[in-house]
Structures are given as C-alpha cells and as structure tokens.
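1. how does the following fold in three dimensions:
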Amino acid sequence: MAEQIIKRLIDDIDGGEAEETVQFSLDGVPYEIDLSSTNAKKVRDSLAPFVEHARKAGGGAAGGRRRRSRAASSRERSADIRAWAKARGIKVNERGRIPATVVEEYERAH
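-> Sure, this is the predicted structure:
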C-alpha cells in the first residue's frame, strides 16, 4: 500500500497559495506567517526602512543585556534556524550541529 502526503502552504492573509514562511520577531516575541511571494514582498518592503536603521540583536559581547540565558537563547535560535530551513526545503537534522552554510543562509535572510 502506498501513501502520498502533500503539504500545501496557504497564504495566511488572502487564503491563496503560499510560497514561503516568513519569520520575524517583535518585542521579543517570534512570529511566522505563510505568505505568497507578493505578500512576503509587501512585508519586507514595509519593514525595510526600520531594518535599514536597526541593529542586529544579541551576538557579541557588545550585544547588551540578555533577556534569556545563553543556553536557552542558543536552543531557541537553533530551533528557529531548523524551522526556517525546513520551510525552505533545506534538509537539517533534528539534533546536533547545524551546518555552517545553513546558518549563514539564515543570517543573510534575517
């Protein structure tokens, strides 16, 4: 017996076909939304002026105070990267080190 499972993304705004899952964070709360390429572009274009003047949070020693412990932050970041990669069809293991190339792609996208 064969089984075929089809995963289809639906645009959370207009109900049409979605091509990608857009992830963002506001006030420390992470969000993700499935969007068509047109709606994803609208989100990115509307945030562009803010992103242009913003700085990346966390990272190095000059990153300011941390709201979460380093270990919790690292686990959450890894989970975010894995979810982002899977939404784009990039194969990543559920556990262990995430390949540097995937992390670099994630950082470029965010």
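2. use CA for all of it now, contacts and neighbours both
-> Noted.
3. roughly how far does residue 57 sit from residue 51?
-> 12 Å (Cα to Cα, to the nearest Å).
4. which stretches in the protein count as helices?
-> 37-53, 70-87, 100-109 (DSSP state H).
5. make TSV out of those and add mean neighbour count.
-> Below are the helices of the chain laid out as TSV (neighbours: other Cα atoms under 10 Å):
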stretch	mean neighbour count
helix 37-53	12
helix 70-87	15
helix 100-109	12
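6. TSV for the ones you listed, including distance to residue 19?
-> Formatted as TSV, these follow (distance: least, Cα to Cα, whole Å):
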stretch	distance to residue 19
helix 37-53	6
helix 70-87	9
helix 100-109	15
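7. quick one, which of those is nearest to residue 31?
-> Of all these, it is helix 70-87 that lies closest to residue 31, at 10.2 Å by Cα to Cα.
8. the residue nearest the centre of the chain and residue 107, how far apart?
-> In the chain, the centroid-proximal residue (Cα atoms, centre = their mean) is residue 23; its distance is 3.9 Å. Separation of residue 23 from residue 107 (Cα to Cα) stands at 12 Å.
9. residue 48 now?
-> Taken as Cα to Cα, the span from residue 48 to residue 107 is 16 Å.
10. and this one, please, so the two structures can be compared:
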Amino acid sequence: MAQKVQTILVSDLSGTELGEDGQTVKFGFLGVDYEIDLSQEEADDFANTIQKYVEAGRRVGGRRQTDAASSAKRAPSQTKAIKSWLDEQNIDYPKRGRLPQNLIDQWEQAHRS
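-> Here you go, the predicted model:
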C-alpha cells in the first residue's frame, strides 16, 4: 500500500494557507534562530523591514552565497514573483533555466523601500 503525505504551509502571521505563494524564512535575533512561514507579500515586507539593519550590520558567520547557491535556495514562489514582475515590466527573460543575476538584482532593487 502506498501513502502520500502532503504538507500544507500556513502563514504564521495570518493563519491562511499559502499554497505555492508560501515560503519559510529563517533569521536570527539576540542569539536565537527562528523560522517563520510567510506569504510572498509577508516575506517581501519582512525583507524590506530588516534590510536597513542588514546593511548597517557586520557579518559574523555563515558563507556568502554565490549566484548559483542563492538561486538554488530561492523559494519557487520568489522565482515566480520575480518572473511575474519581469512580465509586468515587459522585461524579456529566459523562460527555462536560471534567471540572470542582473534581472534578480533589478527585482530586488525595485522591491526595496
């Protein structure tokens, strides 16, 4: 007998089911590591809020991500959001394979506050 296990991601903020729009965000604060499940909109808001602290802070551990590592760790919903934004901006991009880093950088720049 075969079994199929399905995990449904639910926003830790709103309590709504996230479907493909969800992602788990990991972060640390005061020496404690956290994970939170967020929608793409909530994750973007989190990233925009914390960005000024990240830019002003000093890196104390972990590895810098290479382009390949960062794209491999990018949530499918984030890639979907980037492609959606590129379509809205009428920016051409490869429909298969990795997105070029310059396009990802454009999206990140457009979504910073």
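11. before we move on, back to that, which residue in the second structure aligns with the residue nearest to the centre of the first structure?
-> Under the alignment (TM-score structural alignment), residue 23 of the first structure maps onto residue 26 of the second structure.
12. cool, and residue 39 of the first structure?
-> Matched by TM-score structural alignment, residue 39 of the first structure corresponds to residue 42 in the second structure.
13. could you check how far its match is from residue 26 of the second structure?
-> From residue 42 of the second structure to residue 26 of the second structure the distance is 13 Å (Cα to Cα).
14. same deal with residue 7 of the second structure?
-> Taking Cα to Cα, one finds residue 7 of the second structure at 18 Å from residue 26 of the second structure.
15. same check on residue 34 of the second structure?
-> 6 Å.
16. one more: residue 72 of the second structure?
-> Using Cα to Cα, we find residue 72 of the second structure at a distance of 16 Å from residue 26 of the second structure.
17. residue 13 of the first structure: neighbour count?
-> By other Cα atoms under 10 Å, the residues close to residue 13 of the first structure number 12.
18. who's in contact with it?
-> 35, 39 (Cα atoms under 8 Å, 6 or more residues apart in numbering).
19. before we move on, what about residue 9 of the second structure?
-> 17-19, 22-23, 37.
20. reformat those residues as CSV; add neighbour count and distance to residue 86 of the second structure.
-> Shown next, in CSV, are the contacts of residue 9 of the second structure (neighbours: other Cα atoms under 10 Å; distance: Cα to Cα, whole Å):
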residue, neighbour count, distance to residue 86 of the second structure
17, 15, 26
18, 17, 22
19, 14, 22
22, 24, 20
23, 23, 20
37, 20, 25
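21. I'd like to know which of these is nearest to residue 108 of the second structure.
-> residue 23 (16.9 Å).
22. wait, the closest one sits on residue 44?
-> No. Counting by Cα atoms under 8 Å, residue 23 of the second structure does not reach residue 44; the two are 10.8 Å apart.
23. now list whatever residues contact both of the two.
-> With Cα under 8 Å, 6+ apart, residue 23 of the second structure and residue 44 have no common neighbours.
24. residues of stretch 22-41 of the second structure that come out buried?
-> Using 16 or more other Cα atoms under 10 Å as the test for burial, stretch 22-41 of the second structure gives 22-24, 37-40.
25. what does it contact?
-> Taking Cα under 8 Å, 6+ apart as the rule, stretch 22-41 of the second structure contacts 9-13, 18, 21, 43, 75, 77-78, 81.
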